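S.K.: What follows is a predicted protein model with its sequence.
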Amino acid sequence: MNTAKPLIFVTGTDTEIGKTFVSRSIIRALVAKNKRVAGLKPIASDAQRVQGVLQNEDALELQKASNLELSYEQVNPICFEPAIAPHIAADLVGQQLNGDVLTTNLVVPEEADCVIIEGAGGWLTPLNQQETYADWVESQGFEVILVVGMKLGCLNHAMLTVRDIERRGLKLVGWVANFAQGEMNKAEDNLHWLKQNIPAPCLGIVPFQESPDCADKVAELLDISALT
């Protein structure tokens, strides 16, 4: 995809580690720098029907955080009702899911200065029996931000993801440590190791948040200089 504006893909070390919360915070931090920002979620599962139309809560949060007028379909063109892996959800409804479908459905607003694209699940989430989400990101040449869910096992998960991003020749512009599940034993030791071993800047350390309505507050904790 040929575009001069930054297209940044936000992935995570696992599912349920706060990709949406961090994506929202990044969007709000960029907006605070007077950037025109669009938040997109190409694929979403776990959706509810609103006036007969499937909508996902995470996608709605990205739509709300953006400072461009985006329709829900622009933010989240591919949406499934059950809270299961996207390729399984697609099979259940007889829908084709692959990189070409994602590319066709991705609408990048011309007026955006930066586009934050949130993935689904972890880095290697399948699109079908042959392709992964990472394959599509590689084909598009997106820059990548990694959200590290700070919990037992995160060092291994983080480095497996980082190594695959590197293998694909993609640029890891930064990573965020997110304590989505609360306190972690020996947190400082784990953070120190990650900072020494991930070859990209730490954009921020996000403590556990009691409420998801803290994106603007958390945005102040992020160093987005690598993105602007």
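M.R.: Perfect, thanks for sending it. Numbers count the residues shown, from 1 in each chain.
S.K.: okay, CA-based contacts and neighbour counts for the rest of this
M.R.: Noted.
S.K.: mind listing what's buried in stretch 144-151?
M.R.: With burial defined by 16 or more other C-alpha atoms under 10 Å, the residues of stretch 144-151 counted as buried are Val144, Ile145, Leu146, Val147, Val148, Gly149, Met150, Lys151.
S.K.: The fourth one is in contact with Glu16, isn't it?
M.R.: No. Using C-alpha atoms under 8 Å as the test, Val147 is too far from Glu16 to be in contact (10.6 Å).
S.K.: re the thing from before, got JSON lines for the buried residues of stretch 144-151, with secondary structure too?
M.R.: Formatted as JSON lines, these follow (DSSP: H, G, I helix; E, B strand; the rest coil):
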{"residue": "Val144", "secondary structure": "strand"}
{"residue": "Ile145", "secondary structure": "strand"}
{"residue": "Leu146", "secondary structure": "strand"}
{"residue": "Val147", "secondary structure": "strand"}
{"residue": "Val148", "secondary structure": "strand"}
{"residue": "Gly149", "secondary structure": "strand"}
{"residue": "Met150", "secondary structure": "coil"}
{"residue": "Lys151", "secondary structure": "coil"}
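S.K.: just those residues now: which is nearest Ser225?
M.R.: Using C-alpha to C-alpha, Ile145 is the member of the buried residues of stretch 144-151 that sits closest to Ser225, with 13.2 Å.
S.K.: Please name the residues that touch that closest one.
M.R.: By C-alpha atoms under 8 Å, 6 or more residues apart in numbering, the contact set of Ile145 is Ile8, Phe9, Val10, Thr11, Leu172, Val173, Gly174, Trp175, Val176.
S.K.: Give me the buried entries from these.
M.R.: Buried by 16+ other C-alpha under 10 Å: Ile8, Phe9, Val10, Thr11, Leu172, Val173, Gly174, Trp175, Val176, out of those.
S.K.: take the one below as the second:
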Amino acid sequence: MKKGYFITGTDTNVGKTWTTIALMRYFKKQGQSVVGMKPVASGCLLTNRILKNEDALLIQENASLPVDYELINPYAYEAPVSPHIAGADNPVQLDKIVGSFNRLKKLADIVLVEGAGGWLSPINATEDVSDLAKALNLPVIIVVAIKLGCINQAKLTDRAVRWSNLSCVGWIATCTDPDLLNREETILAVKAALDAPLLGVLPYSARADFDELSANISGDLNKN
């Protein structure tokens, strides 16, 4: 049976894309084929007359097999603002994303779907990231950027995911602040606050080494 996971974060710029690609490398090492999606993306650049997102291109590059860009990123917006603003003239329709996901899950063992912003970030005038996750009906992995304020953000996100009646299979810590004091204590505090297991701690890196990052994923997701 095909598996998939929805990757959400405690905020914008918490390391969701690096985590998604690290997970892709992790599943490849387990001998499974994997593809990824970033269904909604702002701040895209025009490439060969097509708007493309840098993060979505990285996800495309790390797939186990060639996948058309439009399946990975059905909604690409040029303006670097919230999708509900950037996409006012071409709003996100969940049915289109679900259709792309259904095509992708026929191609690989694992499909990883990266959300936009945080769990309640709007993606159109009436729906947010949580509605997208519910439409896909995927178990959730939370990315927590380890920084000042992250304990509150992690607890709020975890509770919001559970209120959405979706399964949270775990969380991954991303060390985005190289100068943070008491990093280990902060990770332990988040670990104690969440019921979901800690799946890995991704160390700070100025440039991504995705094989190294994937080696820091210690949870066994194949059991989920």
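M.R.: Now that the structure is in, tell me what you want to look at. Every value quoted in this text rests on a predicted model; they were computed, and no experiment measured them.
S.K.: Out of the buried ones among the contacts of Ile145 of the first structure, list just those in strands.
M.R.: Among those, DSSP state E puts Ile8, Phe9, Val10, Thr11, Leu172, Val173, Gly174, Trp175, Val176 in strands.
S.K.: what does the third one align to in the second structure?
M.R.: In the second structure, Val10 of the first structure lines up with Ile7, judged by TM-score structural alignment.
S.K.: ok, now which ones touch its match?
M.R.: Listed by C-alpha under 8 Å, 6+ apart, the contact set of Ile7 of the second structure reads Lys16, Thr20, Leu112, Val113, Glu114, Gly115, Val140, Ile141, Ile142, Val143.
S.K.: Distance to Leu198 of the second structure for those residues - can I get that in TSV?
M.R.: Output for the contacts of Ile7 of the second structure, formatted as TSV (distance: C-alpha to C-alpha, whole Å):
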residue	distance to Leu198 of the second structure
Lys16	15
Thr20	15
Leu112	18
Val113	19
Glu114	18
Gly115	19
Val140	13
Ile141	10
Ile142	10
Val143	10
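S.K.: Out of those residues, the closest to Val34 of the second structure would be?
M.R.: Checking the contacts of Ile7 of the second structure against Val34 of the second structure with C-alpha to C-alpha, the nearest one is Leu112 at 7.6 Å.
S.K.: can you confirm that closest one is in a helix?
M.R.: No. Counting by three-state DSSP, one finds Leu112 of the second structure to be strand, located in no helix.
S.K.: quick one: it and Pro39 touch, right?
M.R.: No. Assessed by C-alpha under 8 Å, Leu112 of the second structure is found out of contact with Pro39, at 10.7 Å.
S.K.: what about the strands in the first structure?
M.R.: For the first structure, strands defined by DSSP E occupy the ranges 7-12, 37-40, 43-44, 47-50, 53-56, 78-79, 114-118, 143-149, 172-178, 202-206.
S.K.: so where is the second one in the second structure?
M.R.: What it means is strand 37-40 of the first structure. Using TM-score structural alignment, the residues of the second structure aligned to strand 37-40 of the first structure are 34-37.
S.K.: Average offset of the matching stretch relative to the first structure?
M.R.: Compared with the first structure after fitting, stretch 34-37 of the second structure has a mean deviation of 0.6 Å; criterion: mean C-alpha distance after the TM-score superposition for the first structure.
S.K.: What lies in contact with that stretch?
M.R.: For stretch 34-37 of the second structure, the external contacting residues (C-alpha under 8 Å, 6+ apart) are 20, 24, 27-28, 56, 59-60, 62-65, 71-73, 101, 104, 108-114.
S.K.: Now which of the residues you listed would you call buried?
M.R.: Using 16+ other C-alpha under 10 Å as the burial test, these include 20, 24, 27-28, 56, 59-60, 62-64, 71-73, 101, 104, 108-114 as buried.
S.K.: Look up how far Ile88 of the first structure lies from the alignment partner in the first structure of Arg207 of the second structure.
M.R.: Matched to the first structure by TM-score structural alignment, Arg207 of the second structure sits across from Ser211. Look at Ser211 of the first structure and Ile88 of the first structure: by C-alpha to C-alpha, to the nearest Å, they are 31 Å apart.
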